[in-house]
Every structure is written in structure tokens, then in C-alpha cells.
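**Student:** give the three-dimensional model of this entry:
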Amino acid sequence: MTDASAQGPAARIRVLVADDHVTVREGLTAIIGRQPDMIVVAAAATGRDAADLWLEHRPDVVLLDLRMPVLDGVGAMTEIRQQDPSARIVVLTTFDTDHEISRAIKAGARGYLLKDAQRDELLDCIRKVHAGETCIPASLVAKLAASVSSEELTGREMHVLTLLASGKGNREIGLSLHISETTVKSHLRSIFNKLDVLSRTEAIAVASRRGLVQL
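**Tutor:** The predicted structure follows:
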């Protein structure tokens, strides 16, 4: 049997690393490059570069950050999967809200890890996704399940929630959206019910935790 270290580049898992932070990008490239069964074929600093380099190199696995300039991770995933719906993508990010997880999974991510994951966990995830498996930690699956089980807010409710989180009162929200205070109150009742909260403060806290608003 041939030892993995003796395998040529073509026999290894070909990885594209995409992260806008140079130290993270170079660190990941170094870690992956030391593995006898992996090789980094390209590194991207923007989502745009990630999509373009994927098309050029057709890697086996993409290791992708969510928040990147020019084109974000979800946008890059969408473009890549338009070219190949079976593309294998692992999201590696600092964001663990159910909103971010849901967006990534819906866009086609096969794996989702946080940047504080252990090195072996990351490498194992790359191998699993390359083998056709999914790789999402149980704690993140629980958040995703909670997101799926809760009712989604309407577009208008999201507008009201965003203004609420910015510190505006009912009257100011109404003026901003050109609706009456009574209508604002009706939207707030619906928001509270969907988020399973009892107060404005609690609504903002839950919305922030889920990634629905940025404080």
C-alpha cells in the first residue's frame, strides 16, 4: 500500500482557502499544506476572488469565510454552486447566529465551523466534506433547528425590528415607515409572538443573538 506522504498532488484533497485576513489565510494555508493528504491550490482575499479561483482551479473543497469584501461568502457560494451544484464548501467563520448558519446552509455549505475550532476538528471536517458527508457541530445544529422551528418575520416586521433596535420609539418608527402608531404596535405584537418574548428589550436581545439585527 502506498503511504499518503508519497502521493502526488493529484491524489490529495485540493483545497481553496478564502479569508480576507492575511494572517488567518496564511495560517490555514500552512496548516493544510502540512497534511500529507491535502494541498492548497489557491488562496483568496475576497469573495469575488474565491468564485473566480474556484472556476480556475476546480478544487475538491473550499474553505470559506462568510464576511468578506466585494462579494460575501454566501454570494461566492451561490456563484460557485451555479457552476457546480455538488461543489463541496466548508464555512469557517466567527459568526454563530442561527441566521448566519441558516443562510450558509441554504446557500449550499456542506460544513460550518467556528474559527476557534481545534485544528484536528478543522482537518477532519475537510476530509468528511470531501468524502461527501456534512460537518456541522451539534451545538450549531441545535441553533439551526431553533431557527427553522420559529416563524419567520415579514419584511415589514424586519423594518420595524431594525428601527426598534436603533432606539426609535413607536411614533418615530411610524414616521419612518409612513404607518400609524397603531399599526406599529400591531407589528410589535406579532414580532414579540414570533420571537417568543415579552418586551422590547428582550426582543432586541433575541434578535441580536439570532443575527437579525446588528447592535
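
**Student:** make it CA atoms for all contacts and neighbour counts henceforth
**Tutor:** OK.

**Student:** all strands for the chain, in order.
**Tutor:** Secondary structure of the chain, counting by DSSP state E: strands at 13-18, 38-44, 61-64, 89-93, 111-114.

**Student:** for residue 32, give me its contacts.
**Tutor:** Shown in contact with residue 32 (CA atoms under 8 Å, 6 or more residues apart in numbering): 38, 39, 40, 123.

**Student:** filter those to the buried ones?
**Tutor:** Buried members of these, scored by 16 or more other CA atoms under 10 Å, are 38, 39, 40.

**Student:** if we can go back for a sec, and the strands of the chain: which comes nearest residue 145?
**Tutor:** Closest approach to residue 145 among the strands of the chain is made by strand 111-114 (14.3 Å; CA to CA).

**Student:** got a list of contacts for the closest one?
**Tutor:** 89-96, 101, 104, 122, 125, 129, 134-137.

**Student:** residue 184 reaches residue 173, doesn't it?
**Tutor:** Yes - using CA atoms under 8 Å, residue 184 is in contact with residue 173, at 7.1 Å.

**Student:** list residues touching both of the two?
**Tutor:** Joint contacts of residue 184 and residue 173 (CA under 8 Å, 6+ apart) are residue 160.

**Student:** and residue 33, how many residues sit next to it?
**Tutor:** 15 (other CA atoms under 10 Å).

**Student:** ok, and the closest non-adjacent residue to it?
**Tutor:** In space, residue 33 comes closest to residue 39 once its chain neighbours are excluded; the distance is 5.3 Å by CA to CA, 6 or more residues apart in numbering.

**Student:** this one next, for a side-by-side:
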Amino acid sequence: MSTQSSHGLSVALACAEGEWSHDDWPAPDDRYVGRVLHIPPPYHALRETEVDVVVLRCEDPSVSFPGLLKAMGAMSAPVIVVSPRGDMETVVEVFRGGAGYLVEGDYCTCMLSSAVMAATVGHTYLSPTACAALRDAARRMPGEEEARERLRSLLSPRERQIMELLSTGLGAQEISLRLRLSEKTVRNNLSNIYAKLDARGSTEAVLRWLGATSRVRV
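**Tutor:** Sure, this is the predicted structure:
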């Protein structure tokens, strides 16, 4: 793993020695990440660091994620979980905790850097498999379809388009490129969306959009 000193974001990589497979990350020309610090379990050294984002790489997030949050204490840095597990229960549990989720083999290092950047502006990033797991969880909740459609009707066609992209794990910058809008326009739309959905941020907005908030409250 490379540890760099630059003007990019600072990331704490919380994982056991030898468990991280991206020794070439961040690349020297990475647009977002400039420094990576390795913090081994039980992660107590996190409280002595000043980082922008924490990336937790673990085999079982149901055990490691709560342990990480406990070790972080009052730290407010956002968390991204990287794990080989992509089952519905695990993804929902992590997402409920407000963390992004990347399933191993389902992302590239460019996506990882984008997820880190997105986390600093309050976006909870999901890789495609994690996103599909969250959608499956929403579909399995009985009696949610009517409530979900009623809530979606509050949004304009453009806002629904943006929410559809947001729920697939894209951030404001990526959405702006996809829709050929300015990033400021996308962020203004997101602010309106959060107000209409009575959501405190992107995580809760996605849960409401997918119809998962009656059982899952962030």
C-alpha cells in the first residue's frame, strides 16, 4: 500500500496486515486521494489520526463494522466498507449505519477514489452488487409499493431521474456528467429532493426512494 503526501484527501485504511489487495492505490495522479494510513484492528489508533474518510476492509462487516464505529468514538469521518460479502442482510445493515459499501470484485480503484470523494460531501456510495442487494431488500417488504409510488409522485421528472441515478451509487458529479447538467444544478435538485422526501441526506433519500424506510430508519 502506498502512503503519499500530497494535497489530496487523507484516508485511514482499517484492515489487517496483508488483507488489502490494492497496493498501487492511490496512483500518483489520483484526482482525489493523496494519503493512505494503515490502521490495523482493533483500530484504536484511529482516534489519534486526522483523516477525511475511513475505509474498512473486512471479511464480515456484521462483526467488524460495529467494532470500527466503537473504536472511532467521537470521530465524524465517513466510512466506506469493502468486503467480499454482498448478501442483502449485510449490505442493508451497513447502509443503515450510514456507510458506503463496495463488494470486492465489483469495483475498480477509480470507483474507490470516487467513493472516497463522495463520502466527504455526504453521499453514501454503493457498488452495483451492493445496490442490487438494497433494491432486493426493498422489494421484499410487503405493502410498500403504493407508499413508494405516492412518495415518488412528489418529485418532478428531472428529480426522479436524478434519484434513479443516485440510488445506483452515482454521486452528484457523475450524475451531472450523465445528464449533461452542471454539478451545481444537480446539487440544487438534490436539496429539493431531500426536502420533498423529508430526508436528512442521500442515504435516507435512497432508502425512501427504494421504499425501505418503513422498516429501515437511518
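
**Student:** quick TM-score on the pair, please.
**Tutor:** The TM-score (TM-score structural alignment, normalised by the length of the first structure) is 0.53; 137 aligned residues with a CA RMSD of 3.1 Å.

**Student:** about what we covered before: how about JSON lines for the strands of the first structure, with distance to residue 24 of the first structure added?
**Tutor:** Compiled in JSON lines, these are given as follows (distance: least, CA to CA, whole Å):
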{"stretch": "strand 13-18", "distance to residue 24 of the first structure": "9"}
{"stretch": "strand 38-44", "distance to residue 24 of the first structure": "11"}
{"stretch": "strand 61-64", "distance to residue 24 of the first structure": "11"}
{"stretch": "strand 89-93", "distance to residue 24 of the first structure": "11"}
{"stretch": "strand 111-114", "distance to residue 24 of the first structure": "13"}
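
**Student:** out of those strands, which one sits most buried?
**Tutor:** Counting by mean count of other CA atoms under 10 Å, strand 61-64 has the highest mean neighbour count of these, with a mean of 27.

**Student:** equivalent range in the second structure for that one?
**Tutor:** Using TM-score structural alignment, strand 61-64 of the first structure corresponds to residues 53-56 of the second structure.

**Student:** the matching stretch vs the first structure, average offset?
**Tutor:** Compared with the first structure after fitting, stretch 53-56 of the second structure has a mean deviation of 0.7 Å; criterion: mean CA distance after the TM-score superposition for the first structure.

**Student:** next one: that stretch to chain centre, how far?
**Tutor:** 10 Å (CA atoms, centre = their mean, to the nearest Å).

**Student:** ditto for stretch 36-46 of the first structure
**Tutor:** 19 Å.

**Student:** got the contact list for it?
**Tutor:** Contacts for stretch 36-46 of the first structure (CA under 8 Å, 6+ apart): 4-5, 7, 9, 11-22, 25, 29, 32-33, 50, 53, 57, 59, 68-72.

**Student:** list just the nearest of the contacts of residue 32 of the first structure to residue 200 of the first structure.
**Tutor:** Residue 200 of the first structure lies nearest to residue 123 out of the contacts of residue 32 of the first structure, by CA to CA, at 42.5 Å.

**Student:** what residues of stretch 129-147 of the first structure count as buried?
**Tutor:** Neighbour-count burial for stretch 129-147 of the first structure flags 129, 130, 134, 135, 136, 140, 141, 143, 144, 147 (criterion: 16+ other CA under 10 Å).

**Student:** over which residues of the second structure does stretch 121-136 of the first structure lie when aligned?
**Tutor:** Counting by TM-score structural alignment, stretch 121-136 of the first structure falls onto residues 111-126 of the second structure.

**Student:** same check on stretch 174-183 of the first structure?
**Tutor:** The aligned range for stretch 174-183 of the first structure is empty, by TM-score structural alignment.

**Student:** which one in the first structure is aligned with residue 94 of the second structure?
**Tutor:** Alignment note (TM-score structural alignment): residue 94 of the second structure maps to residue 104 of the first structure.

**Student:** now do the residue nearest to that match when sequence neighbours are not counted against residue 64 of the first structure, distance only.
**Tutor:** Of all residues not flanking residue 104 of the first structure in the chain, residue 74 sits nearest, at 6.1 Å (CA to CA, 6+ apart). Residue 74 of the first structure sits 9 Å away from residue 64 of the first structure, going by CA to CA, to the nearest Å.

**Student:** now residue 97 of the first structure: how far from residue 184 of the first structure?
**Tutor:** 26 Å.

**Student:** quick one, helices of the second structure?
**Tutor:** If DSSP state H is used as the criterion, the helices of the second structure fall at 61-72, 88-96, 109-120, 128-139, 145-152, 157-166, 172-179, 183-197, 202-209.

**Student:** point out the most buried one among these.
**Tutor:** helix 202-209 (a mean of 24).

**Student:** map residue 163 of the first structure onto the second structure.
**Tutor:** Taking TM-score structural alignment, residue 163 of the first structure has no aligned residue in the second structure.

**Student:** for residue 163 of the first structure, list the residues it contacts.
**Tutor:** residue 173.

**Student:** distance check, it against residue 174 of the first structure.
**Tutor:** Between residue 163 of the first structure and residue 174 of the first structure the computed distance is 10 Å (CA to CA).

**Student:** what is the neighbour count of residue 51 of the first structure?
**Tutor:** Close neighbours of residue 51 of the first structure, defined as other CA under 10 Å, add up to 24.

**Student:** next up, the contacts around the residue nearest to it when sequence neighbours are not counted.
**Tutor:** Once flanking residues are discounted, residue 51 of the first structure sits nearest to residue 76: 5.3 Å by CA to CA, 6+ apart. Residue 76 of the first structure sits next to 47, 48, 50, 51 when contact means CA under 8 Å, 6+ apart.

**Student:** possible to save the residues you listed as CSV with distance to residue 190 of the first structure?
**Tutor:** What follows is the contacts of residue 76 of the first structure, written out as CSV (distance: CA to CA, whole Å):
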residue, distance to residue 190 of the first structure
47, 36
48, 38
50, 40
51, 39
